[in-house]
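**Student:** From the sequence below, what's the structure:
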Amino acid sequence: MLYAILAYHVESEVMSWTKDEDAAVMAGLRKVREPLKAKGHFGPTARLDGTAKARTLRGPGAGIVLDGPFAETKEQLLGFYIMEFPDEAGAIAAARELRKVNPSAVYEIRPIKLFLPADGFGATAAET
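**Tutor:** Sure, this is the predicted structure:
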């Protein structure tokens, strides 16, 4: 079963990190990723840009494009992981490992009902 682990955080807190603080968190997350990747659990990962750059499309017909995500919370979706485990317990354990190195983040674990792989898509994108 594929699981999406969605990473939420208080955006202003993350954006206030120094370059070194951010690099330290990302290095810790990479250390968690490597053993999961080696076991074939870890799939694509994305770190989203700030919500000030987000747009929402809603409404009838072609819809209207609005600025922002309009979440009613301080925490925003800042990124996500796609992992594969035989059951939910494996996904929960992986989220706990991620949280050990980023303890103020919130991780939502959701089964993926449909996954359409895009082989090679983004292969040239630089990892940040």
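**Student:** contacts, neighbours, all on C-alpha from now
**Tutor:** OK.
**Student:** Please, where are all the helices along the protein?
**Tutor:** Assigned by DSSP state H, the chain shows helices spanning 11-16, 19-38, 88-101.
**Student:** can you put the ones you listed in TSV and add distance to Ala52 and mean neighbour count?
**Tutor:** Formatted as TSV, the helices of the chain follow (distance: least, Cα to Cα, whole Å; neighbours: other Cα atoms under 10 Å):
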stretch	distance to Ala52	mean neighbour count
helix 11-16	10	12
helix 19-38	19	14
helix 88-101	25	17
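**Student:** how about these, which one is nearest Glu72?
**Tutor:** helix 11-16 (13.1 Å; Cα to Cα).
**Student:** let's see this one next to it:
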Amino acid sequence: MKFLMLVVADPDLTTDEEPVLTIEEWVQETAQSGVNLDGDRLRPPSDAKTVRRRNGKVSVTDGPFVETHEWIAGFDLLECDTIEQAIEVATRHPMATHGTIELRPFWPLELD
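**Tutor:** Predicted coordinates:
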């Protein structure tokens, strides 16, 4: 079962709690176990473009559409047997302590 793991930064969050692993340790652990299929950091929202098509017209604007303090800082593509396994993998990511991790199961298109 594939999951998209969104790594969400929250610059307003302050904590003294230390993460379970460093990001380097987490990447090594998940790569060696075969759970992490791909992943990377993302540039900040100031480098983003939002694209919309409305009534045949294309609009491209700077930055994210949503006004929020939190922003998607990275992603990982996980292959896990269960949602519980994906949750366990996510809890060990450093941003589980210093941000938020969002897990989304894939919903494959059933194309005929």
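**Student:** Reformat the helices of the first structure as CSV; add distance to Leu77 of the first structure.
**Tutor:** As requested, these are exported to CSV (distance: least, Cα to Cα, whole Å):
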stretch, distance to Leu77 of the first structure
helix 11-16, 9
helix 19-38, 16
helix 88-101, 15
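**Student:** Quick one: closest of the ones you listed to Arg58 of the first structure.
**Tutor:** Taking Cα to Cα, helix 11-16 is the member of the helices of the first structure nearest to Arg58 of the first structure, at 23.3 Å.
**Student:** Could you list every helix and strand in contact with the closest one?
**Tutor:** Contact here means 3 or more Cα pairs under 8 Å, 6 or more residues apart in numbering; DSSP states H and E; on that basis helix 11-16 of the first structure packs against strand 75-84.
**Student:** what do you get if the cut-off is 10 Å, keeping everything else the same?
**Tutor:** For helix 11-16 of the first structure, the elements it packs on are helix 19-38, strand 75-84, judged by 3 or more Cα pairs under 10 Å, 6 or more residues apart in numbering; DSSP states H and E.
**Student:** between the helices of the first structure, which one is nearest to Ala4 of the first structure?
**Tutor:** Nearest to Ala4 of the first structure among the helices of the first structure is helix 88-101; the distance by Cα to Cα comes to 8.5 Å.
**Student:** I'd like to know how many residues surround the aligned residue in the second structure for Ile109 of the first structure.
**Tutor:** Matched across to the second structure, Ile109 of the first structure falls on Leu103, judged by TM-score structural alignment. The number of residues packed near Leu103 of the second structure is 20, by other Cα atoms under 10 Å.
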